[in-house]
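Trainee: Have a look at this fold, sequence not included:
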């Protein structure tokens, strides 16, 4: 497993398992399968409603708590609501701390929300804090008005929207770029680009593996989701091949700055 070092020296795996839209009733089993496959980064959120399933899987896995990096995201606004909500998340998770907590969406009261995360960080309830769906201007506002620089910004990133502009901005601030929806959330045609299919055949890999490896080689953390055990293993098997510079260039050429339906307009590059 390749890792990145956050700006507070916490180490984070570069490939994780996403749990968005996994039913509450099956989260435990799917996350347990992911842990047994070798995943050591699990991503959940208050909004997903499955923090308890993630915690139960971690307990049943028998892995030491410090061997698994768990992220959640707060779906709250303001200091008091966020402080209370995070304590409730920890109670559902049934472990002493989260490794990373993000503000899930900008709400307009983000400075107070972030202040609650800063206090949780100082209290040892979380090992790192950050943001999700924040554009450059919004991230900079947090930096300018806080004492802890965010460690991560988790944003929609995939072949059709590679987020080159945000990546450069985040790198300049020492913030890790994490991708959600790296495989396009299964939308038709996403893995069918002839250039991608050709490169996958060259390396004897699946198009999904090529996309995930491409993002990793660009310095982006990825959290693909699948309920298929075979795909789960394939998505983790990214480090036995390296895309050459010519293929990286071809894949960069597939960027359309095209978001999936329904994601925040504030993240579009003409908004910052």
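Mentor: Yes, it's here. Predicted model, so just to flag it, every value in this text is computed and none were measured.

Trainee: contacts and neighbour counts: CA atoms only from here.
Mentor: Will do.

Trainee: mind listing the helices for the stretch 101-250 of the chain?
Mentor: For the stretch 101-250 of the chain, applying DSSP state H, counting those that start in this stretch gives helices covering 110-122, 136-144, 164-172, 194-203, 207-217, 229-236, 245-252.

Trainee: Tell me which other helices or strands the first one touches.
Mentor: Read that as helix 110-122. The helices and strands touching helix 110-122, judged by 3 or more Cα pairs under 8 Å, 6 or more residues apart in numbering; DSSP states H and E, are helix 79-93, strand 100-103, strand 129-132, helix 136-144.

Trainee: contact partners of it?
Mentor: 76-80, 82-83, 101, 103, 126-129, 142, 145-148 (Cα atoms under 8 Å, 6 or more residues apart in numbering).

Trainee: on that earlier part again, and the helices of the stretch 101-250 of the chain: which comes nearest residue 47?
Mentor: helix 110-122 (15.8 Å; Cα to Cα).

Trainee: residue farthest from the centroid of this protein?
Mentor: No residue in the chain sits farther from the centre than residue 202, which is 28.2 Å out by Cα atoms, centre = their mean.

Trainee: one step back: adding mean neighbour count and distance to residue 54 as columns, could you present the helices and strands packed on helix 110-122 in TSV?
Mentor: As requested, the helices and strands packed on helix 110-122 are exported to TSV (neighbours: other Cα atoms under 10 Å; distance: least, Cα to Cα, whole Å):
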stretch	mean neighbour count	distance to residue 54
helix 79-93	18	7
strand 100-103	26	14
strand 129-132	26	19
helix 136-144	16	28
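
Trainee: okay, now the one to match up with it:
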């Protein structure tokens, strides 16, 4: 792929350094706020290549080219293997969150125990059935909010930092306003128990 920000024939550490350099050049800066390992090489566990990439990312951070390091699309197994290896833990985990899979409960618990920020993404697009659920509609009506706002506030109350991306100013304003909503423990439990 001609768009790769690194030489695919290079070793993993070199690829990380090349990717960082490409990002800095394209952004016109000398550092980025966070650097994310988008996903492990295997869905079955943390590989030697993952460990090499992570160590290279730590070197980039130590050199001042980034401030925070995170991982994305990881399982509890991946995180347990990172911890068991003695490697520096990520500052954040960024995972797609599905209601039908318990809102990634096991990974969230692992993160909470270790003070790792859990960032949930695709909270709306991965859970259209939740947005349409009568229970969420009832809560939204009572709270004078949109179903999306209810899902975002729910996610915050169960320990997530919700990630949202929109080019619609009104949606962004609504997303940000979700922080001011109150939900009862019963409402949080009702949403958490929803399954497709």
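Mentor: Good, I have the coordinates. The model shown is predicted, which means the values in this text are computed figures rather than measured ones.

Trainee: Give me the TM-score for this pair.
Mentor: Put the two chains on top of each other and the TM-score (TM-score structural alignment, normalised by the length of the second structure) is 0.84; 183 aligned residues with a Cα RMSD of 2.3 Å.

Trainee: now the helices and strands packed on helix 110-122 of the first structure in a markdown table, with distance to residue 168 of the first structure?
Mentor: Putting these into a markdown table (distance: least, Cα to Cα, whole Å) gives the following:
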| stretch | distance to residue 168 of the first structure |
| --- | --- |
| helix 79-93 | 30 |
| strand 100-103 | 20 |
| strand 129-132 | 16 |
| helix 136-144 | 10 |
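
Trainee: Just give me the match in the second structure for the residue farthest from the centre of the first structure.
Mentor: Aligned counterpart of residue 202 of the first structure in the second structure: residue 142 (TM-score structural alignment).

Trainee: How much space separates residue 11 of the second structure from residue 17 of the second structure?
Mentor: 10 Å (Cα to Cα, to the nearest Å).

Trainee: hmm, I was thinking of residue 61 of the second structure
Mentor: Distance from residue 61 of the second structure to residue 17 of the second structure, by Cα to Cα: 11 Å.

Trainee: ok, now residue 100 of the second structure?
Mentor: Counting by Cα to Cα, the gap from residue 100 of the second structure to residue 17 of the second structure is 38 Å.

Trainee: how about stretch 60-73 of the second structure, aligned to which bit of the first structure?
Mentor: Stretch 60-73 of the second structure maps onto residues 120-133 of the first structure, going by TM-score structural alignment.

Trainee: Go through that stretch and flag the buried ones.
Mentor: 120, 121, 125, 126, 127, 128, 129, 130, 131, 132, 133 (16 or more other Cα atoms under 10 Å).

Trainee: Matching residue 93 of the second structure against the first structure, which residue comes up?
Mentor: Using TM-score structural alignment, residue 93 of the second structure sits opposite residue 153 in the first structure.

Trainee: so who does that match touch?
Mentor: Residue 153 of the first structure touches 102, 130, 131, 132, 133, 134, 170, 175, 176, 177, 178, counting by Cα under 8 Å, 6+ apart.

Trainee: who touches the nearest residue to it once chain neighbours are set aside in this structure?
Mentor: Among residues not flanking residue 153 of the first structure along the chain, residue 131 sits closest, at 4.7 Å (Cα to Cα, 6 or more residues apart in numbering). Going by Cα under 8 Å, 6+ apart, residue 131 of the first structure touches 102, 103, 104, 105, 139, 150, 152, 153, 154.

Trainee: same thing with residue 100 of the first structure?
Mentor: 69, 70, 71, 72, 126, 127, 128, 129, 130.

Trainee: can you tell me which residue in the second structure aligns to it?
Mentor: Using TM-score structural alignment, residue 100 of the first structure lines up with residue 34 in the second structure.

Trainee: how close does the nearest residue to that match once chain neighbours are set aside sit to residue 52 of the second structure?
Mentor: In space, and not counting its chain neighbours, residue 34 of the second structure is closest to residue 68: 4.5 Å by Cα to Cα, 6+ apart. According to Cα to Cα, residue 68 of the second structure stands 17 Å off from residue 52 of the second structure.

Trainee: for residue 125 of the second structure, same thing?
Mentor: Applying Cα to Cα to residue 125 of the second structure and residue 52 of the second structure gives a distance of 33 Å.

Trainee: Which of these two has more residues huddled nearby?
Mentor: Per other Cα atoms under 10 Å, whichever of residue 125 of the second structure and residue 52 has more neighbours is residue 52, with 16 against 13.
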